[in-house]
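Visitor: sequence first, predicted coordinates after that:
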Amino acid sequence: MKKKNVFMYLLKWYAVILIVGITIFGAFVSYFIYERDQKNAQTAANQSAGHVADIISGKNSKLELITRDLLSNQAKVDSMHRFFEMNSEDYLNYSLHAEASTEYNYLPLRLREIYYGDETVQSIAISLVDEKQVLYSNLANKNGYLVDTVPQEENGVRLQKNLLNPATLEKMGDFYLTLRSKEFKETLSTYGEDLPVSLYILTEQGNLVFDYQMDSKDESKEVLEAELPKGTSKALETLHKDYFVKHVTLSNGYQVVTLISNHNVWFSMQNSLIFLWVGVILLDSLLIWALYKIFSKYNRQVKGILYSVEDVSNGKLHARIDESSKEGELYAISHGVNAMLDSINQYIKDIYELEIAQKDANMRALQSQINPHFYIIR
């Protein structure tokens, strides 16, 4: 029966233990990375939605103050109607006359003050129930001019507030304040530095008023637009399958939705996992190589001892173990074996010499017994 190679047996089991141990460690770290990236994705979605919601809430509060100040008394209500009814020159004369009565409210000046007070304002529109045209003001014409309908804003977030008659509290029109998209995009860039965020702003009725995707390949807008006719809840439920979703409803009814794609999270995670598992494989290989080198050196020293012992057993009594190539306990064993062989050889030599001496003594005794007989014969 062939005996096992102890060296290979130990090397195999040490390698198995190391590989299993390091692999388990790598699995734990992978799980930690998975949990961390999942948590980071949801946190980024939550924080970006919260920040955007805070911006809109702050602007909505400011919009409340603006509309309240525009129609704080009947004179200001009349001034607004005059702007729609008069040409620019007549309205200016009317405003100058009103200034003398301390009820001056030149609407173009008030509009410019709104722009100067908030650099995020992109445009302003005012529509009155009993007026066919709409007052529209933008960065190019802050004083405002009359148009047939409220223009669509392709790149901005439009907030709307009812205009109420201070005397009757009846609705007399709408005030539209459009914010630049730059502030919202900067917010997403802050929270989406590692994972691209998509932003959608909906009205209370579920109409999409603003969208922005940091990832140009993101298809969430198509999914959202396809599902919104079924209701906001249904649309969010569908998005939850492929995205980390945060939905915030504001006091004015607006809804903020931020999304982070599961695909982007997995892609980000894979980069970390690739580095981890390449490191695990390299570490396994390095440790196995180191074990092989250590065991090989040890094995060579053991074989040297065995070969020397085998030579002695085959009759080469003067064969000795080379102690210069041995280390540690193997050196002690080699030195001990060599000393033992020297002692055995010396013992054999002593026995041999003793036997020779004994034979010489016996021969001399025999010779002393034989010699007298020779003398008698003579």
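Guide: The structure has been received and is ready for your questions.

Visitor: CA only for contacts and neighbour counts going forward, please
Guide: Will do.

Visitor: for the chain, which segments count as strands?
Guide: For the chain, the strands defined by DSSP state E occupy 121-128, 134-138, 145-147, 156-164, 171-180, 198-202, 208-213, 243-249, 255-261.

Visitor: would you format these as JSON lines with mean neighbour count included?
Guide: Formatted as JSON lines, those follow (neighbours: other Cα atoms under 10 Å):
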{"stretch": "strand 121-128", "mean neighbour count": "23"}
{"stretch": "strand 134-138", "mean neighbour count": "21"}
{"stretch": "strand 145-147", "mean neighbour count": "16"}
{"stretch": "strand 156-164", "mean neighbour count": "20"}
{"stretch": "strand 171-180", "mean neighbour count": "18"}
{"stretch": "strand 198-202", "mean neighbour count": "23"}
{"stretch": "strand 208-213", "mean neighbour count": "18"}
{"stretch": "strand 243-249", "mean neighbour count": "19"}
{"stretch": "strand 255-261", "mean neighbour count": "26"}
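
Visitor: the structure to be compared is supplied as follows:
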Amino acid sequence: MIYYGIALALFTTIGTLFFSIYSYRNFQQELVLTQDYAISQTTTLFNENLNVADSISDYVSENGEHIDNIRQYLQSSPAKYASFTLDQTDRTGEYFNWPMTSQLFYIKHPNMEKLVITFFNQYSAFKAEKGNGGYKTSAKKALSNDLIYSPIVDPRIQSAVGLVGTSFKKEVLLNKFRNINNHKYLSMLIVNTDDRILYKYFGKSVTKEQRNHIKNIVSKGHLNFSPHEYLIRSSWIDDDYRIITLIPKNVSLTASLNRILPIALSGILVEVLLVVIFVFTFKSYRRQLDAIIKTTRQVSENHLNVRVSSDNLVYDDLADLSTNIDSMLDAIKRYINEVYQIKILQQETQMKALQSQINPHFMANTLEYIRMAALDIGARDLAKVVYNFAALLRGNVDNKVMSTLKQEVDLVKNYIYLYQVRFPDKLAYQIKFDPQISQIEIPRFSLQPIVENYFVHGVDFTNAMNAIEINARKIENRIVIDIIDNGHPMSEERLQEINSYFTTDEIVANSVGLRNVYLRMANYTKNFEMKIANNQYDGVTVTMFFDV
């Protein structure tokens, strides 16, 4: 019993260690995804505001009359500007009043916060905020680091004569960040090519010390952040602006420990409880089980008349097991007596036949007993595992050469299910086929070896992105079966090597199973073809074709 305790402790320790490593790596990936999503959302919003600035500058640059009107507004008194506007209207037929027009941009672009227009070599500038109608101010006061600029081009001279500056509401970006996992650890800067800061964001878990450290680096004018201290992700926008996201690396370790510690403590508690249960509950069970093992060992030493005594067995399952073993021993003794009566020349053949009768029957009975015992104690998941395993064994011992497509699919389902039980939430599969072709016959074990190849060479159970799909359909008079996975792609040389050797006698390493599938399908189906190719899911697709 002490070995069970040691094994359980070792298993719990390894499981906790594995979970710790997995949790740490998974959290690292979550942080990278957080940064990428923040960059994506910021890029989208920033591009929208770039387009706003460009659309306003395009409108102003549409003709020289707009430029002259705005200049007149900046240089003149209100009365003189009104007179100029009326004269311009009589001359062009278009009424253009810049303060009124500027407010239309706020209606069209509700996320815009500020609008600034200034011309080169001019001290005055126009500055407007939503609802205030705009006003004249000095260019020095109007221009600021948080504006996105677009040039005003005078079409009469084809040259830039001024700038349009816009800024967006910071609340829009903050609302997007609130929907991002782990945004509280995130720091973000938007800078131009001169490392001028347009916008900065600090999550609520970014400490004052970390903020001061980032601001200190920014104040030096060179944004050189150490990759040893931060997870750094950056992206350029329109070659003029750069988004930089930072997450301190010590966050990963701290957050992972916070996740792991409760589970580790729970694991230790469960381990202690289970050990106590094992010691005090199954001590008697072990003694009775040892008595059964002793009997079977005596039988293996040719004491064929020994039987298990079920009188002193307290546990019903052990009593049932001993009864089944006694029945099996009686059957074995009868079969041995029958074998000895067979002629010596037929002995080997008859023994193999006898074995093929005993083993599957005994395995099926034993597995069914285990399944029913699991159902009795409410372990339905275990019962389902035993059922699928028994179904897989029954398929293995069946001597039939052919089976239906549905039977082959069911065999594959049982096979995949056993993997899903071992690695829950890390494997997905999908099987689709036209019910009209479900009874079409193909050689047994034509699909399972291909699926098994995926589990041997392609599955990575350290992540939760493993998937396999089987798609069978009828196209005119041909059956097409695709087996698609997302394991690992092959090199073009390897694909060409495997695809070309199906019709030759050459043996390619690690491809014997595929060759056997090809030969059996080619022997029992019409015009069979088989192709292997890389797919869009970074995995491999095996396609089989044959006539019906």
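Guide: Received the coordinates, thanks. Worth saying up front: this structure is predicted, and the values here are computed from it rather than measured.

Visitor: circling back to that earlier point, quick one: which of the strands of structure 1 is nearest L330 of structure 1?
Guide: Closest approach to L330 of structure 1 among the strands of structure 1 is made by strand 255-261 (62.2 Å; Cα to Cα).

Visitor: centre of the chain to the closest one, how far?
Guide: Strand 255-261 of structure 1 sits 19 Å away from the centroid of its parent chain (Cα atoms, centre = their mean, to the nearest Å).

Visitor: what are the contacting residues of it?
Guide: Residues outside strand 255-261 of structure 1 that contact it (Cα atoms under 8 Å, 6 or more residues apart in numbering): 41-42, 45-46, 48-49, 52-53, 195-204, 206, 218, 242-250.

Visitor: whereabouts in structure 2 does that strand align?
Guide: Aligning strand 255-261 of structure 1 against structure 2 (TM-score structural alignment) gives residues 242-248.

Visitor: average distance between that stretch and structure 1?
Guide: With mean Cα distance after the TM-score superposition for structure 1, stretch 242-248 of structure 2 departs from structure 1 by a mean of 1.6 Å once superposed.

Visitor: need the contact list for the closest residue to E227 of structure 1 other than its chain neighbours.
Guide: In this structure, E227 of structure 1 finds its nearest non-sequential neighbour in A235, 4.7 Å apart by Cα to Cα, 6 or more residues apart in numbering. Going by Cα under 8 Å, 6+ apart, A235 of structure 1 touches V223, L224, E227, L228.

Visitor: distance of A235 of structure 1 relative to V52 of structure 1?
Guide: 20 Å (Cα to Cα, to the nearest Å).

Visitor: and what of T67 of structure 1?
Guide: T67 of structure 1 is 22 Å from V52 of structure 1, by Cα to Cα.

Visitor: for stretch 253-260 of structure 2, give me the average deviation versus structure 1.
Guide: Following superposition, stretch 253-260 of structure 2 is found to deviate from structure 1 by 2.0 Å on average (mean Cα distance after the TM-score superposition for structure 1).

Visitor: what does that stretch rub up against?
Guide: The contact list for stretch 253-260 of structure 2 (Cα under 8 Å, 6+ apart) reads F19, S20, S23, Y24, F27.

Visitor: in helices, which of those appear?
Guide: F19, S20, S23, Y24, F27 (DSSP state H).

Visitor: could those residues go into a markdown table alongside distance to T85 of structure 2 and neighbour count?
Guide: Converted to a markdown table, those look like this (distance: Cα to Cα, whole Å; neighbours: other Cα atoms under 10 Å):
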| residue | distance to T85 of structure 2 | neighbour count |
| --- | --- | --- |
| F19 | 73 | 16 |
| S20 | 72 | 19 |
| S23 | 68 | 19 |
| Y24 | 67 | 20 |
| F27 | 62 | 19 |
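
Visitor: I'd like to know how many residues surround the counterpart of K217 of structure 1 in structure 2.
Guide: Alignment note (TM-score structural alignment): K217 of structure 1 maps to T207 of structure 2. For T207 of structure 2, the neighbour count with other Cα atoms under 10 Å is 12.

Visitor: distance of T207 of structure 2 from V339 of structure 2?
Guide: Distance from T207 of structure 2 to V339 of structure 2, by Cα to Cα: 83 Å.

Visitor: one more: T404 of structure 2?
Guide: T404 of structure 2 is 36 Å from V339 of structure 2, by Cα to Cα.

Visitor: again with Y387 of structure 2
Guide: Applying Cα to Cα, the value for Y387 of structure 2 to V339 of structure 2 is 33 Å.

Visitor: residues in contact with stretch 184-200 of structure 1?
Guide: Contacts of stretch 184-200 of structure 1 with the rest of the structure, by Cα under 8 Å, 6+ apart, involve 41, 44-45, 47-49, 51-52, 208-215, 218, 220, 256-261, 264-265, 268.

Visitor: which residues does the aligned partner of I190 of structure 2 in structure 1 contact?
Guide: Per TM-score structural alignment, the equivalent position to I190 of structure 2 in structure 1 is I201. For I201 of structure 1, the contacting residues are V157, L208, V209, F210, D211, Y254, Q255, V256, V257, by Cα under 8 Å, 6+ apart.

Visitor: Serialize those residues to TSV and add fields for distance to T23 of structure 1.
Guide: Shown next, in TSV, are the contacts of I201 of structure 1 (distance: Cα to Cα, whole Å):
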residue	distance to T23 of structure 1
V157	51
L208	49
V209	50
F210	48
D211	44
Y254	50
Q255	46
V256	43
V257	40
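
Visitor: which of these does structure 2 keep?
Guide: Retained in structure 2 by both residues aligned by TM-score structural alignment, their matches' Cα atoms under 8 Å are the following of these: L208, V209, F210, D211, Y254, Q255, V256, V257.

Visitor: check those residues and tell me the two furthest apart.
Guide: Pairwise across the kept ones among the contacts of I201 of structure 1, and taking Cα to Cα, the largest span is found between D211 and Y254, at 13.4 Å.

Visitor: all set, thanks.
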